[in-house]
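Asker: Model the following, please.
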Amino acid sequence: MPFDLSAVPPLYLILPGLVILGALVRRVPVLGKVVSVVTWIALLGTLIVVVGERQRFDPYLSRIGRALSLDGQQVVGDEVRIRMAPDGHFWARATLGGVERRMLIDSGATVTALSPATAQAAGLDVREPLVPVLLRTANGTIRAQTATVERFALGNIAARNVEVVVSPGLGETDVIGMNLLSRLKSWRVEGRTLILVPHHPQKSTT
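Answerer: I've put the predicted structure just below:
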């Protein structure tokens, strides 16, 4: 995740101290101003962390994140531009089966993969394939079920009947693989930005 609340406990610990210190030094103009500026910076940092973790809180915070462009995804002309996250990966905001999810874009993955929770939320018909699907993961080889997403949307990109795999062994992360990327007109990385270009741009829904 771009922001991890557990990784920044000092921020919450120092805020009360800064407020108290500000009250004590308010009679010293210069020192008081310094403490005031530091306090506001700390408050702003807290706001950014909370909004960055918006998916763990309220969906209304997600709208704030979009308005502030904190999620790094924008539609520019016919292109979807996604900034690299602090973790070094590209994360897309996509909608499948009417459900919005934050998905990892992985060109090394052959097929798009969903967690069981996402598949259930999207109302997908998950089934056992006629031929067993075996996937190699960091924890070894796992068996997966399959499903079809009738409509997949990402910015101005729309794809229908996207085949996906579903397995508890894949963890909670949803992944966009090459079977979806290959449907695009082109895709490339420029600096720290991933650029996706569809054949037929649609009205952006995410």
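
Asker: make it CA atoms for all contacts and neighbour counts henceforth
Answerer: Will do.

Asker: And the strands in the chain?
Answerer: With strands called from DSSP state E, the chain shows them at 73-76, 79-83, 91-96, 99-105, 112-114, 133-137, 140-154, 157-166, 174-176, 186-190, 193-197.

Asker: for the fifth one, the distance to its chain's centre please.
Answerer: Right, the one you point to is strand 112-114. The chain centroid and the centroid of strand 112-114 are separated by 14 Å, computed with C-alpha atoms, centre = their mean, to the nearest Å.

Asker: circling back: go through the strands of the chain and pick out the most buried.
Answerer: strand 112-114 (a mean of 24; mean count of other C-alpha atoms under 10 Å).

Asker: Not counting it itself, show me its contacts.
Answerer: 163-167, 170, 172-180 (C-alpha atoms under 8 Å, 6 or more residues apart in numbering).

Asker: can you do 7 Å?
Answerer: Under the criterion C-alpha atoms under 7 Å, 6 or more residues apart in numbering, residues 164-166, 174-177, 179-180 lie in contact with strand 112-114.

Asker: Among these, which one lies nearest to residue 12?
Answerer: Residue 12 lies nearest to residue 174 out of the contacts of strand 112-114, by C-alpha to C-alpha, at 30.8 Å.

Asker: tally of neighbours for residue 40?
Answerer: 13 (other C-alpha atoms under 10 Å).

Asker: Looking at this protein, which helix is longest?
Answerer: Determined from DSSP state H, the single longest helix within the chain is helix 29-52.

Asker: Second chain to compare with the first, below:
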Amino acid sequence: MSDDRIIQLLLLLGALMLALKALSSHRVTLRGLLQTLVLWAIIGVTAVIVMYHRQELGGLLARASEKLGYEQQVVQGETVRIKMSPDGHFWARVQINGVERRMLVDSGATITAISRDTAEAAEVKPALAPPMLIETANGTVQAQPARADNVAIGPLSTRDLPLVVGDSFGDLDVLGMNFLSRLKSWRVEDRTLILEPRKGIEARGTAPRSQARE
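Answerer: As a prediction, the model looks like this:
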């Protein structure tokens, strides 16, 4: 079920509850009815805002947690461990051509995607080719194919990584499966994402030994 459908069902449920309350009360007033309608409208608008901007809000929560001393990304030897953010996602400090960005690690994304601002800062130049259509949580958007010379999370580094650049991504950067598939393994244990390197991580097109599990 899509996020839009869930929101619609929640708002419909709220409207039905309101109607039942009005029918069951003999003392309902126009003022009270209007107050209840305004309250449900505020709840509905807030739900829509949170749903459509949940990833951006997740990034803010992750940055706030780090400033409060909650270190989410830890390097142990050549293994990187990333604790789950309060928003339920994993956010990694990633170096793209030496430029650090906080990126959402998304195993559901086929390819790594970065914003136009990140591409310019990291000197990633989009290819002179027709734009691609990319499916995102907010719908289908256009993006241009590109390649990053180097992408690294701590000691985990790979070269010549395909990615896409798009204006529609806002300030959100996503690390996709085409990076994770170059690792020896990746998995989730006790709300921690564990990334392990493969010797010669630059090798392309090899699937990881392990898959994420809750």
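
Asker: returning to that earlier point: tell me which of the contacts of strand 112-114 of structure 1 is nearest to residue 100 of structure 1?
Answerer: residue 174 (11.2 Å).

Asker: if I look at that closest one, how far off is residue 81 of structure 1?
Answerer: Using C-alpha to C-alpha, to the nearest Å, we find residue 174 of structure 1 at a distance of 19 Å from residue 81 of structure 1.

Asker: Identify, from the contacts of strand 112-114 of structure 1, the entry nearest to residue 133 of structure 1.
Answerer: Checking the contacts of strand 112-114 of structure 1 one by one against residue 133 of structure 1 (C-alpha to C-alpha), the nearest turns out to be residue 165, at 8.3 Å.

Asker: Looking at the contacts of strand 112-114 of structure 1, which is nearest residue 3 of structure 1?
Answerer: Proximity to residue 3 of structure 1 was ranked across the contacts of strand 112-114 of structure 1 by C-alpha to C-alpha; first place goes to residue 174, at 17.8 Å.

Asker: I'd assumed residue 116 was in contact with the closest one.
Answerer: No: counting by C-alpha atoms under 7 Å, residue 174 of structure 1 does not reach residue 116; the two are 9.6 Å apart.

Asker: quick one on the thing from earlier: switch the strands of structure 1 over to CSV; also include distance to residue 120 of structure 1.
Answerer: Converted to CSV, the strands of structure 1 look like this (distance: least, C-alpha to C-alpha, whole Å):
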stretch, distance to residue 120 of structure 1
strand 73-76, 25
strand 79-83, 27
strand 91-96, 11
strand 99-105, 10
strand 112-114, 10
strand 133-137, 19
strand 140-154, 11
strand 157-166, 10
strand 174-176, 13
strand 186-190, 30
strand 193-197, 27
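
Asker: what packs against the longest helix of structure 1?
Answerer: With contacts defined as 3 or more C-alpha pairs under 7 Å, 6 or more residues apart in numbering; DSSP states H and E, helix 29-52 of structure 1 has these neighbours: helix 9-24.

Asker: so where is the helix it packs on in structure 2?
Answerer: Aligned by TM-score structural alignment, helix 9-24 of structure 1 falls on no residue of structure 2.

Asker: How far does that helix sit from its chain's centre?
Answerer: Using C-alpha atoms, centre = their mean, the offset of helix 9-24 of structure 1 from its chain centre is 31 Å.

Asker: buried stuff in that helix?
Answerer: 15, 18, 21-22 (16 or more other C-alpha atoms under 10 Å).

Asker: That one vs helix 29-52, what angle?
Answerer: Relative orientation of helix 9-24 of structure 1 versus helix 29-52 (axes from the mean of the first three to the mean of the last three C-alpha atoms, to 10 degrees): 150 degrees.

Asker: helices or strands next to helix 9-24 of structure 1 in the packing?
Answerer: Helix 9-24 of structure 1 makes packing contacts with helix 29-52 when contacts are defined by 3+ C-alpha pairs under 7 Å, 6+ apart.

Asker: Flag every buried residue along the helix it packs on.
Answerer: So, applying 16+ other C-alpha under 10 Å, buried residues of helix 29-52 of structure 1: 32, 35-36, 39, 42, 46, 48-52.

Asker: again with stretch 59-71 of structure 1
Answerer: Using 16+ other C-alpha under 10 Å as the test for burial, stretch 59-71 of structure 1 gives 61-62, 65, 71.

Asker: these two touch, right, residue 192 of structure 2 and residue 88?
Answerer: No: Residue 192 of structure 2 lies out of contact with residue 88 (C-alpha under 7 Å); the separation is 10.7 Å.

Asker: gap between the closest residue to residue 166 of structure 2 other than its chain neighbours and residue 3 of structure 2?
Answerer: Counting by C-alpha to C-alpha, 6 or more residues apart in numbering, residue 166 of structure 2 lies nearest to residue 143, which is 4.4 Å off, once chain neighbours are set aside. Separation of residue 143 of structure 2 from residue 3 of structure 2 (C-alpha to C-alpha) stands at 23 Å.
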